[in-house]
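A.B. asks: here is a sequence together with a model predicted from it:
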Amino acid sequence: MFKAAIRVNKMTTIAQLRGASLHAQRHDETGKARVREDAEPGFGLAWSKAEDDRDYLAAFKAHKAELGAGERKGSPLCLQAICVLSPEWVQKAGNLHDPENPHNRQLFDQAKAWAESWGGKGSVIATRLDLDEKGGAVVDVMVSPVRESRGKPVISTNKALQELKQDTGERNEYSALQTSWADWCREHLDAEIVRGTRKEITQRQHLSPETYGAVMDKARSDLRRPVESVREALQGSELSWNDTDLLRDYLLLRGEISRHRDDPRGYTPPEGDLDREGVEIYTDLESNTWKLITAFRKGAESVVTAAYRFGMGWDRLKEQDGHEAGRAWFPALADRLHLGAVIAKCGDFCAEAEAFVKNLRIENPESHLSSRILWPLGSQELVERYDRHLGLSAPQHIRPVHQERIPEVQKARDVESPQQRSRHRGDDYGL
């Protein structure tokens, strides 16, 4: 018995399409990291409506021109459907990474045919089956359905998904995709293929093309055995004090990964014993500046410190492949990228917190400290790097390298008095 699964990512911006192209062409760090040691980068099966089969932005433009379709403001431009099968099905007919393996070719062709069965004829703008990675049996399909609106063709992924939901009778569009893909595979590839574990497909629009490989890892894991519950695992384990201490730090990082994954743009480091308003109140009552700094950034500093135990200490993380050091504890690439972002943002908070507390004691604004010269050094650049990896920020050239970033806390102090600031503001540090 073989299983089929689907993962979906909504592409809402041109920047996401451009990022997907860079990943497909193996120009980004994430794409390079996924290539097997003995494989040629970019090796595999690919097709698109553009001259370059891995240029999704060009394919999208060609798609619009071909169908004369317009866009709805704020609506998705296309869907990135990651179509997964049990690798064992491909291996029935030959090597998992052989482009001549007939099962690879059938999977590649049928993924496109399936997408157009509900998206409409000509709705697929590009497909790709990577054969340069360790895994396999995964086809990346970019589908941009066009429907008529007021007599004009308009790109409408939502309408296509609603239609599919009605056809399958599923409770939501993502379950409908899962069921539809499994049914299609069973009918056109192998009668022994069944639907993967019934789970909610990710609807997170913050997930960028650069991390789609991690989503494929998640999809593959759904085709394997169920994960034992944490409670059962702990109940059956004999833990020493050292083990318990290590587990505490591990669960701390796991929790922050989950929080960042749920809302990467709105992520804030764990709270300390004092918030910003509390620091302002105690500034005149506590003469020891470092006590205030430590209390303010305690939560963030605990994350940075814990990361050292799992190979992702600050100096190592600053290296170009720093997140790879945590592979033993965090095997999924998505987890390591999100954790890298978490550590960077917590480090940035630590530097800005120190600057904020110390500047409260410096009356002359011209003498205020910049967080850039405080520990941990290079935090802002590291935040920007991981935001780019996760598709959360514009390309680096948008802001000149030499331009000094003004900490949000400093800007807030320039326009507000302490009495005007609310403890419920969630944007103290722009993290």
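C.D. replies: It's in.

A.B. asks: CA atoms for contacts and neighbours, from now on please.
C.D. replies: Will do.

A.B. asks: can you give me the neighbour number for residue 142?
C.D. replies: 30 (other C-alpha atoms under 10 Å).

A.B. asks: do residue 21 as well
C.D. replies: 23.

A.B. asks: secondary structure element for it?
C.D. replies: Assigned by DSSP states H and E, residue 21 belongs to helix 14-24.

A.B. asks: mind giving me the packing neighbours of that helix?
C.D. replies: helix 29-34, helix 56-67 (3 or more C-alpha pairs under 8 Å, 6 or more residues apart in numbering; DSSP states H and E).

A.B. asks: surely residue 18 and residue 61 touch.
C.D. replies: No - the pair residue 18 / residue 61 is not scored as a contact, 11.7 Å apart, by C-alpha atoms under 8 Å.

A.B. asks: which residues do the two both contact?
C.D. replies: Common neighbours of residue 18 and residue 61 (criterion: C-alpha atoms under 8 Å, 6 or more residues apart in numbering): none identified.

A.B. asks: out of the helices and strands packed on helix 14-24, the one nearest residue 11 is which?
C.D. replies: With C-alpha to C-alpha as the measure, helix 56-67 is the member of those nearest residue 11 (10.9 Å).

A.B. asks: second structure follows, compare the two:
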Amino acid sequence: MGTFKIEGGHKLKGSIQPQGAKNEALQILCAVLLTPELNTINNIPDIVDVNKLIGLLKKLGVKVEKIGKGSYTFQADDVNLEYLESDQFKIDGRGLRGSIMIVGPLLARFGKGYIPKPGGDKIGRRRLDTHFEGLIKLGAKFGYSKEEQFYGVEAEKLKGTYMLLEEASVTGTANILMAAVLAEGQTTIYNAACEPYLQQLCKMLNRMGAKISGIGSNMLVIDGVENLGGTEHTMLPDMIEIGSWIGLAAMTKSELTITNVSWSDLGVIPNVFRKLGITVEKQGDNIHIPAHTDGYEIQSFIDGSILTISDAPWPGFTPDLLSIILVVATQARGSVLIHQKMFESRLFFVDKLIDMGAKIILCDPHRATVIGHDFKSTLKATTMTSPDIRAGVSLLIAALSAKGTSTIQNIEQIDRGYENIDERLRAIGAHIERI
């Protein structure tokens, strides 16, 4: 198990460029299974979860070639369907949450798709019902082995239909969408997720020959086609990384520039940080965070009541950044209520922040009230363990602002979502060492 040793209390300075978007990459890489033709994908982040998926595609028989930093070609012209029923696949598929999205493309192109119950973050229940209910509506027969926790769908030919999703699941929408593009007739997906990464998937599929309309809305209309061709695609920058660096700059009172952020795809993220009193300046396609030498003050609602920040499906605030918001609030002037609606275990990491001296009241598994220190009392160094990707980075930001030397264990969780994070932080002045 790896460990970060962090000497906190140092100001950072310089610029940092966000990696390619992890959550987009997991969708886009699964889409290469829809065609036997060559696809070129750029700006792929070099992180554990994405590399696991690339490894899974290789074992499925996809020809993968690295052509440059973050750039690969993929060709699925000789897919090994026998691997799907092997014991090794049952092991490999469990190690990655995003592996669920191979099911839709495999079902659409080959008539069958299987997956073991996927793993990933321990942040609470993440149901797969939306995925499979949508595929069943397209005509698939569903099977589940309770003993092996192994799912399967099969169909001779998928047929387009109208469906109203029970939840605006991003991965569920992506899976159903990738199946529908090769279905017979027209499919309408209402209450579809509409975040930028899903828009990117739609645009890529249309370049491959799909017929998808309603991109960016919560109603997608897909006219099925016989087959798809190859294309070239470039990932957006990772909005969760961008938010993480905004929080890092504020907590360490550092002046940082985050480059090439694709402002038009950030939605409400900059404004939510501004509600915490953080200055977020637009400079072309960059974000500039000046040094907050006098701290930052949380806004109240118009009627004077305590600010509440909660997550919601896009274009609401992404749940992946609530952990960052919570940490940043520990040094603000004022108080804020953090309401994590989607996952019931995601706030449990706050006990580690309380150990560091943060004033946090965990109201229940979904809500925490943070009373900021206004930098009058710094967080104190400690030893902690990263429970998941986003909590891990939040603890890392806390450690970089704390007085003394902290250690964070189980950093493999952080490596799942952040590319060479220690090297990139050292480049802007962080005192961080990988042990």
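C.D. replies: Noted; the coordinates are in hand. Quick caveat: nothing in here was measured; it's all calculated off a predicted structure.

A.B. asks: can you pull the TM-score for these?
C.D. replies: The TM-score (TM-score structural alignment, normalised by the length of structure 1) is 0.28; 198 aligned residues with a C-alpha RMSD of 7.2 Å.

A.B. asks: sorry, back to before: make JSON lines out of the helices and strands packed on helix 14-24 of structure 1 and add mean neighbour count and distance to residue 301 of structure 1.
C.D. replies: Output for those, formatted as JSON lines (neighbours: other C-alpha atoms under 10 Å; distance: least, C-alpha to C-alpha, whole Å):
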{"stretch": "helix 29-34", "mean neighbour count": "18", "distance to residue 301 of structure 1": "27"}
{"stretch": "helix 56-67", "mean neighbour count": "18", "distance to residue 301 of structure 1": "41"}
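
A.B. asks: could you dump these into CSV and include distance to residue 102 of structure 1?
C.D. replies: Below are these laid out as CSV (distance: least, C-alpha to C-alpha, whole Å):
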stretch, distance to residue 102 of structure 1
helix 29-34, 24
helix 56-67, 26
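
A.B. asks: just confirm residue 282 of structure 2 is within a helix.
C.D. replies: No - under DSSP: H, G, I helix; E, B strand; the rest coil, residue 282 of structure 2 falls outside any helix and is assigned strand.

A.B. asks: thought it was touching residue 289?
C.D. replies: No - the criterion here is C-alpha under 8 Å, and residue 282 of structure 2 misses it with residue 289 at 9.2 Å.

A.B. asks: those two: which is more packed in?
C.D. replies: For residue 282 of structure 2 and residue 289, the more surrounded residue by other C-alpha under 10 Å is residue 289, and the numbers stand at 23 against 15.

A.B. asks: counting contacts, what elements does the longest strand seen in structure 1 pack onto?
C.D. replies: Longest strand in structure 1 by number of residues (criterion: DSSP state E): strand 2-11. Using 3+ C-alpha pairs under 8 Å, 6+ apart as the contact criterion, the elements in contact with strand 2-11 of structure 1 are strand 78-85, helix 173-188, strand 193-195, helix 212-222.

A.B. asks: so where do the strands sit in structure 1?
C.D. replies: Listed in chain order, the strands of structure 1 (DSSP E) span 2-11, 44-48, 78-85, 124-130, 138-143, 146-149, 152-155, 193-195.

A.B. asks: show residues contacting the fifth one.
C.D. replies: Contacts with strand 138-143 of structure 1, where a contact means C-alpha under 8 Å, 6+ apart, come from 78-85, 107-108, 111-112, 115-116, 119, 123-130, 216.

A.B. asks: among the residues you listed, name the buried ones.
C.D. replies: 78-85, 107-108, 111-112, 115-116, 119, 123-130, 216 (16 or more other C-alpha atoms under 10 Å).
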